[in-house]
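Undergrad: With the sequence up front, the predicted model follows.
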Amino acid sequence: MSDDPFLANRGLLFTIAYEMLGSAADAEDVVQDTWLRWDAIGADARADVRHPRPFLVRMVTRKALDRLRANARRREEYVGEWLPEPLLTAPDVADDVALAESVSIAMLTVLETLTPTERAVFVLHEVFETPYGEIAETLGKTPAAVRQIGHRAREHVAARRPRMEVGRVEQRQVVDRFLAAVWEGDLQGLLDVLAPDVVLVADGGGVAQAVLNPVAGAKKVANLLKPFRRLTPGAEIVPTVFNGTLGARVVGIADGFDTAISFVVEAGRISRIYVVRNPAKLGMIDVVATLSR
């Protein structure tokens, strides 16, 4: 491990920024800004920092909050549904169940419904176990106020988060059945593997073709996906681990845009499907992300 505290904690800093922003590109920018600020304080000042990890966490959190607030207007003007940017992840991310759930597309989508401050408190306390006192110092609030914000955020997330309590073997079996049914155009196979109240959300960003509104219900989703092979000759579906869980990547579609798909599996069926086609969000799906906590 590097002797430089920034380099030693870079994976952590990126993970915090990514969970707060839902964008790998924005997270990289925030981490780079944090590095420039860290470097600018000078070697002597850096050596005087007794606890560099929480110091760096404060820096990256504040910068991520600034970016999150600045992005609010852009999100409001976004064409269609906005989904987080998928990340190609190594198997060791899936080994850390808490980390894998916290960076899943499903969880990041729920975090989008929090205010920026609520999101910061939830991510820092619930995922990274940062004490409320440290979070209060970061946000310029009292520990009591931060505790109240954390309680509110936790209840909000608990009411909306999907229950992803399935093992890897079961998840792979369900996803494999789904992909086979899509490939074969098997309507009954799709109905068998989709939860009755399944929801499909797609993000094309107004650039790549995608449904603009969520599609709900097994029959509607199955009918949407059944003609996939006929409508996309030459396309290939490749099982891929995105954000710590098994998903799929679709390449070779005639419009030239790749597709990243993430799933939520509950009780042996797929309950959520997240489809990202916006090319601006697929720039890092060939690079394994370094995530840690």
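TA: Done, it's in.
Undergrad: C-alpha from now on. contacts and neighbour counts both.
TA: Fine.
Undergrad: end-to-end on stretch 196-216?
TA: By C-alpha to C-alpha, to the nearest Å, the extent of stretch 196-216 from end to end equals 9 Å.
Undergrad: Likewise for stretch 177-191?
TA: As for stretch 177-191, its first-to-last residue distance stands at 11 Å under the measure C-alpha to C-alpha.
Undergrad: what comes into contact with that stretch?
TA: The set of residues that contact stretch 177-191 without belonging to it, under C-alpha atoms under 8 Å, 6 or more residues apart in numbering, is 193-194, 218-219, 222-223, 225-229, 237.
Undergrad: The stretch 1-150 of the chain: strands as residue ranges?
TA: In the stretch 1-150 of the chain, the segments counted as strands under DSSP state E, counting those that start in this stretch are 88-89.
Undergrad: Also the stretch 151-293 of the chain?
TA: 194-203, 215-216, 236-242, 245-251, 259-266, 269-276, 288-289.
Undergrad: quick one on the thing from earlier: pick out whichever of the contacts of stretch 177-191 sits closest to R74.
TA: Nearest to R74, judged by C-alpha to C-alpha, of those is L225 at 30.1 Å.
Undergrad: Spell out the residue ranges of the helices in the stretch 101-250 of the chain.
TA: Taking DSSP state H, counting those that start in this stretch to define them, one finds helices in the stretch 101-250 of the chain at 105-111, 116-122, 132-139, 143-160, 168-184, 187-193, 218-225, 228-231.
Undergrad: adding another structure so you can compare the two:
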Amino acid sequence: MCRWLAYWGEPLKPSELILDTQHSLVAQSLNSPLGAETVNGDGFGFGWYPEDTSHGNVPALFHSIEPAWHDENLRELTSSIASPLFFGHVRAAAGPPIQQSNCHPFRHENWLFMHNGFLDGFLKMKRDLAFAIDPSLYPLIHGTTDTEVLFYLALTMGLQDDPAAGLARAIRMVEQVGQSKGIQFPMQGTVAVSDGSTLWAFRYSTSHKSRTLYHSVDIPELRELYPDAARLEVFGEKAKVVVSEPLTDLPGAFVEVPESTLAIVDASGYHHEPFLDEAA
């Protein structure tokens, strides 16, 4: 469906990951070996939190309907700023039209949200899900994607107070509505959420066969493994990235996030928790 990455750490030029690394996000937009679609050329989005938070921590957005590999503005922008936390997303549309309002990530106040996957049978569920969104939030939906509806449903159900619980409630509602309409596996995908301080990355699907998700190994550990790797010098000690698929072929540089798992990234490092895992 799509490919995405989320960075957390010392301020970094986003181009280092979106454009310049071995299997960058733009490279994956042209060729995504682990994706359901190998080409993701139906627009892209980039969201970033400011390095200077003296005027608040509301993220900025750049969306385009051009293929990421064709957009010169993306290179100019990502090479000219630095950010301690940013999202990048390349889209393979599966129904909703190619328009800027349908490009991820989506923003509400200081929150960013993006998704790789789909809500199966979304058109059958759309009315029920949309009517469950808080009336004060509903007018803020500008696009036609299942992801944006899922985001505002999760906001309605408490995402800002507890992202894991809020998204879990929203997904359970999607599953209940979908299954009531004969849809066997309503939810599929990986989701990234941030408030500008913490990054939450979810891997979950009703079928328990979710899209791929990985995160990088800590930079000090990588430097021990590869002391001569000059490429690692651009990253600070705290740098971490969560991705749909690895950005490099270096053995041991990325680890897979297990099925039905929430990966949390904050100042204390990585943490994994079960997410909607019946066995847990």
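TA: Yep, that arrived. Note that the coordinates shown come from a computational prediction; the quantities given were computed from them, not determined experimentally.
Undergrad: TM-score for the pair, please.
TA: The pair, once superposed, lands on a TM-score of 0.31 when counted by TM-score structural alignment, normalised by the length of the second structure; 154 aligned residues with a C-alpha RMSD of 6.6 Å.
Undergrad: Reformat the strands of the stretch 151-293 of the first structure as JSON lines; add mean neighbour count.
TA: Output for the strands of the stretch 151-293 of the first structure, formatted as JSON lines (neighbours: other C-alpha atoms under 10 Å):
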{"stretch": "strand 194-203", "mean neighbour count": "22"}
{"stretch": "strand 215-216", "mean neighbour count": "17"}
{"stretch": "strand 236-242", "mean neighbour count": "19"}
{"stretch": "strand 245-251", "mean neighbour count": "21"}
{"stretch": "strand 259-266", "mean neighbour count": "24"}
{"stretch": "strand 269-276", "mean neighbour count": "24"}
{"stretch": "strand 288-289", "mean neighbour count": "16"}
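Undergrad: okay, these in a markdown table with distance to E184 of the first structure next?
TA: What follows is the strands of the stretch 151-293 of the first structure, written out as a markdown table (distance: least, C-alpha to C-alpha, whole Å):
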| stretch | distance to E184 of the first structure |
| --- | --- |
| strand 194-203 | 15 |
| strand 215-216 | 21 |
| strand 236-242 | 12 |
| strand 245-251 | 15 |
| strand 259-266 | 18 |
| strand 269-276 | 18 |
| strand 288-289 | 30 |
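Undergrad: Present the helices of the stretch 101-250 of the first structure as JSON lines; the columns should include mean neighbour count and distance to L7 of the first structure.
TA: As requested, the helices of the stretch 101-250 of the first structure are exported to JSON lines (neighbours: other C-alpha atoms under 10 Å; distance: least, C-alpha to C-alpha, whole Å):
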{"stretch": "helix 105-111", "mean neighbour count": "23", "distance to L7 of the first structure": "25"}
{"stretch": "helix 116-122", "mean neighbour count": "24", "distance to L7 of the first structure": "22"}
{"stretch": "helix 132-139", "mean neighbour count": "18", "distance to L7 of the first structure": "21"}
{"stretch": "helix 143-160", "mean neighbour count": "16", "distance to L7 of the first structure": "29"}
{"stretch": "helix 168-184", "mean neighbour count": "17", "distance to L7 of the first structure": "32"}
{"stretch": "helix 187-193", "mean neighbour count": "19", "distance to L7 of the first structure": "44"}
{"stretch": "helix 218-225", "mean neighbour count": "18", "distance to L7 of the first structure": "44"}
{"stretch": "helix 228-231", "mean neighbour count": "14", "distance to L7 of the first structure": "44"}
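Undergrad: so which of these gets nearest D95 of the first structure?
TA: Proximity to D95 of the first structure, assessed across these by C-alpha to C-alpha, is greatest for helix 168-184 (9.8 Å).
Undergrad: what's the angle from the closest one to strand 259-266?
TA: Here helix 168-184 of the first structure runs at an angle of 130 degrees relative to strand 259-266 (axes from the mean of the first three to the mean of the last three C-alpha atoms, to 10 degrees).
Undergrad: Verify the stated contact: D146 of the second structure with G117.
TA: No. Assessed by C-alpha atoms under 8 Å, D146 of the second structure is found out of contact with G117, at 9.6 Å.
Undergrad: one step back: could you export the helices of the stretch 101-250 of the first structure as CSV, including distance to R69 of the first structure?
TA: Conversion of these to CSV gives the following (distance: least, C-alpha to C-alpha, whole Å):
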stretch, distance to R69 of the first structure
helix 105-111, 14
helix 116-122, 7
helix 132-139, 14
helix 143-160, 17
helix 168-184, 36
helix 187-193, 39
helix 218-225, 34
helix 228-231, 38
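Undergrad: Of those helices, which is nearest L13 of the first structure?
TA: So among these, helix 116-122 is nearest, using C-alpha to C-alpha, at 13.0 Å.
Undergrad: other SSEs contacting the closest one?
TA: Other helices and strands packing on helix 116-122 of the first structure, by 3 or more C-alpha pairs under 8 Å, 6 or more residues apart in numbering; DSSP states H and E, are helix 10-21, helix 52-70, helix 143-160.
Undergrad: mind listing the strands in the stretch 101-250 of the second structure by residue range?
TA: Taking DSSP E, counting those that start in this stretch, the strands of the stretch 101-250 of the second structure run over residues 106-108, 111-119, 187-194, 199-203, 214-216, 240-243.
Undergrad: Mind putting those strands into JSON lines with mean neighbour count and distance to L262 of the second structure?
TA: Formatted as JSON lines, the entries for the strands of the stretch 101-250 of the second structure read as follows, by neighbours: other C-alpha under 10 Å; distance: least, C-alpha to C-alpha, whole Å:
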{"stretch": "strand 106-108", "mean neighbour count": "21", "distance to L262 of the second structure": "20"}
{"stretch": "strand 111-119", "mean neighbour count": "24", "distance to L262 of the second structure": "14"}
{"stretch": "strand 187-194", "mean neighbour count": "24", "distance to L262 of the second structure": "9"}
{"stretch": "strand 199-203", "mean neighbour count": "25", "distance to L262 of the second structure": "5"}
{"stretch": "strand 214-216", "mean neighbour count": "23", "distance to L262 of the second structure": "11"}
{"stretch": "strand 240-243", "mean neighbour count": "25", "distance to L262 of the second structure": "12"}
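Undergrad: Check which helix or strand L74 of the second structure maps to.
TA: Taking DSSP states H and E as the definition, L74 of the second structure sits inside helix 72-78.
Undergrad: Could you list the buried residues of that helix?
TA: By neighbour count, and taking 16 or more other C-alpha atoms under 10 Å as the criterion, the buried residues in helix 72-78 of the second structure are 74-75, 78.
Undergrad: Of those residues, which is the nearest to F131 of the second structure?
TA: Using C-alpha to C-alpha, the shortest approach to F131 of the second structure within the buried residues of helix 72-78 of the second structure belongs to L74, at 36.1 Å.
Undergrad: I'd like the distance between that closest one and Q188 of the second structure.
TA: 29 Å.
Undergrad: what do you get for K126 of the second structure?
TA: K126 of the second structure sits 16 Å away from Q188 of the second structure, taking C-alpha to C-alpha as the criterion.
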